[in-house]
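Visitor: Sequence below, structure please.
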Amino acid sequence: MFRLFKRISDFVLSLLGLIILSPLFLLLVIMIKLDSKGPILFKQKRVGRHKKHFNILKFRTMRIDTPKDTPTHLLKNPEQWITKVGRFLRKTSLDELPQIINILKGDMSIIGPRPALWNQYDLIEERDKYDCHSLYPGLTGYAQIHGRDELSIIEKAKLDGYYVKHMSLWLDIKIFFGTIFSIFKSEGVVEGGTGTLEEKNKNKVE
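Guide: As a prediction, the model looks like this:
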């Protein structure tokens, strides 16, 4: 019953969000076009519910010659590929806003595990252990308020699994406002930094 309510509320809230945020969308479109050559939106194949692939939408933050379908943490010196406006968009998570369209289409939910790249086999395999692919992937999720880019693949999957097991309206509200708080503090945003939290803890022990 909650999953049906979740889908209906996703549609209504994303439609309202698209209308209310349309002036911001326009401003970001202008900034991206003035900053660098290339399309405004960036499409990338991701893993959705029941492992069905879909094209996620983002505002483009990287140069058009960036290697495709490569997770940021696997790029050599990822900073070199990011545009000036892109750096701001990624730090504030504004690059994710076009995913409101993915939510309207039914590819995603507002809250859920962040969708893995189609070739992030390690993350996909770990999430299978927790039945994470039974849910629609989210614009933000439980892992995003507990470390985001700093988390290791194993820890990220465990947190996503916790959400699957304890999914509720109260938890969704907690994640939503926790995400806003994290964005304002720029917590967990580390370019090329998957697993850096684990590395920090290891260094403390040493």
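Visitor: only C-alpha atoms for contact and neighbour calcs from this point on.
Guide: Noted.
Visitor: May I see the buried residues of the strand or helix carrying residue 4?
Guide: Secondary structure assignment for residue 4, by DSSP states H and E: helix 2-20. Buried residues in helix 2-20, counting neighbours by 16 or more other CA atoms under 10 Å, are found at 6-7, 10-11, 14-15, 18.
Visitor: with those in mind, which one is nearest to residue 136?
Guide: residue 7 (9.3 Å; CA to CA).
Visitor: how many other residues sit next to residue 139?
Guide: Using other CA atoms under 10 Å, residue 139 has 22 neighbouring residues.
Visitor: Centre-most residue in the protein?
Guide: The centroid of the chain falls nearest to residue 114 when counting by CA atoms, centre = their mean (4.9 Å).
Visitor: Next, the second sequence, to be compared with the first:
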Amino acid sequence: MIDLTMGTLLLLLTLPAMAVICLAIMCEGGGPVFHRQARVGRGGRPFSMWKFRTMHIGAHAARHTFFDLNESDGHLFKISRDPRVTPVGRYLRRASLDELPQLFNVVRGEMSLVGPRPLLVEDSDYTGPALERLRVPPGVTGLWQVSGRSDLPWEEMLRLDLHYVVHQSTLLDLAILCRTVPAVLTARGAR
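Guide: Take a look at the predicted model:
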């Protein structure tokens, strides 16, 4: 109920900003404004997660050509100065504004405001401890996002996600939401 109420409220409050972002993306070079990816949700069910498009068209298909630049050590693919990211996209990522369309996923019940970040279906290897991440809905923000974001190694991200799964509570969710604001404003660990 909290996700639905807060998600709807946040969605309504951010609609004007989303309209401006849509215009900026369209003015930068056309193409689709939104990017949809298959992600793994609660219980291992795949769903389509929405984001604002921050990369050049066709960038995901060219991902294999950049594997040697990957700075992550686990199930994530991260490059600090990813050449596939557009100038507007770089700003959106730095300010985490590219994540705003995920509020639609929250309202639809596919995501929660707080929880482990959903991994790409093609990157997910849910065996052993990582399988425990799927006991709760994935979140727009989570414990590892407010603890260093992309700067953390995979094992630390997994440890924080599992800590969240075991200790999930409304109080913990509120604490993480409060810590999200300074994490976004400082852009610590943003890529």
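Visitor: what's the TM-score here?
Guide: Once superposed, chain against chain, the TM-score is 0.88 (TM-score structural alignment, normalised by the length of the second structure); 180 aligned residues with a CA RMSD of 2.0 Å.
Visitor: So which residues of the first structure form helices?
Guide: With DSSP state H applied, the first structure shows helices at 2-20, 22-35, 84-92, 99-105, 121-128, 153-166, 169-185, 196-205, listed in chain order.
Visitor: quick one, which of those is packed in tightest?
Guide: Comparing these by mean neighbour count (mean count of other CA atoms under 10 Å), helix 99-105 comes out on top with a mean of 21.
Visitor: The second structure: matching residues for that one?
Guide: Under the alignment (TM-score structural alignment), helix 99-105 of the first structure falls on residues 102-108 in the second structure.
Visitor: re the thing from before, kindly indicate which of the buried residues of helix 2-20 of the first structure lies nearest residue 84 of the first structure.
Guide: residue 18 (25.0 Å).
Visitor: how about the closest one, what's its partner in the second structure?
Guide: Residue 18 of the first structure maps onto residue 11 in the second structure, by TM-score structural alignment.
Visitor: Excluding covalently adjacent residues, which one is nearest to that match?
Guide: Spatial nearest neighbour of residue 11 of the second structure, excluding adjacent residues (CA to CA, 6 or more residues apart in numbering): residue 103 at 5.9 Å.
Visitor: do the same with residue 119 of the first structure
Guide: Using CA to CA, 6+ apart, the closest residue to residue 119 of the first structure is residue 69 (7.6 Å).
Visitor: May I have the residues that are in contact with the one you found?
Guide: 44-45, 117, 119 (CA atoms under 8 Å, 6 or more residues apart in numbering).
Visitor: Residue 166 of the second structure and residue 53 of the second structure: what is the separation?
Guide: Here the distance between residue 166 of the second structure and residue 53 of the second structure works out to 33 Å (CA to CA, to the nearest Å).
Visitor: Over to residue 114 of the second structure?
Guide: 22 Å.
Visitor: hang on, residue 113 of the first structure packs against residue 137?
Guide: Yes: here residue 113 of the first structure reaches residue 137: they are 4.9 Å apart, a contact under CA atoms under 8 Å.
Visitor: of these two, who's got more company?
Guide: A count of neighbours by other CA under 10 Å puts residue 113 above the other of residue 113 of the first structure and residue 137, at 29 against 25.
Visitor: Next one: that one relative to residue 54 of the first structure, how far apart?
Guide: 15 Å.
Visitor: for residue 79 of the first structure, same thing?
Guide: 27 Å.
Visitor: between the two, who's got more neighbours?
Guide: Using other CA under 10 Å as the criterion, residue 79 of the first structure and residue 54 rank with residue 54 on top: 19 against 13.
Visitor: counterpart of the more buried one in the second structure?
Guide: Aligned partner of residue 54 of the first structure by TM-score structural alignment: residue 47.
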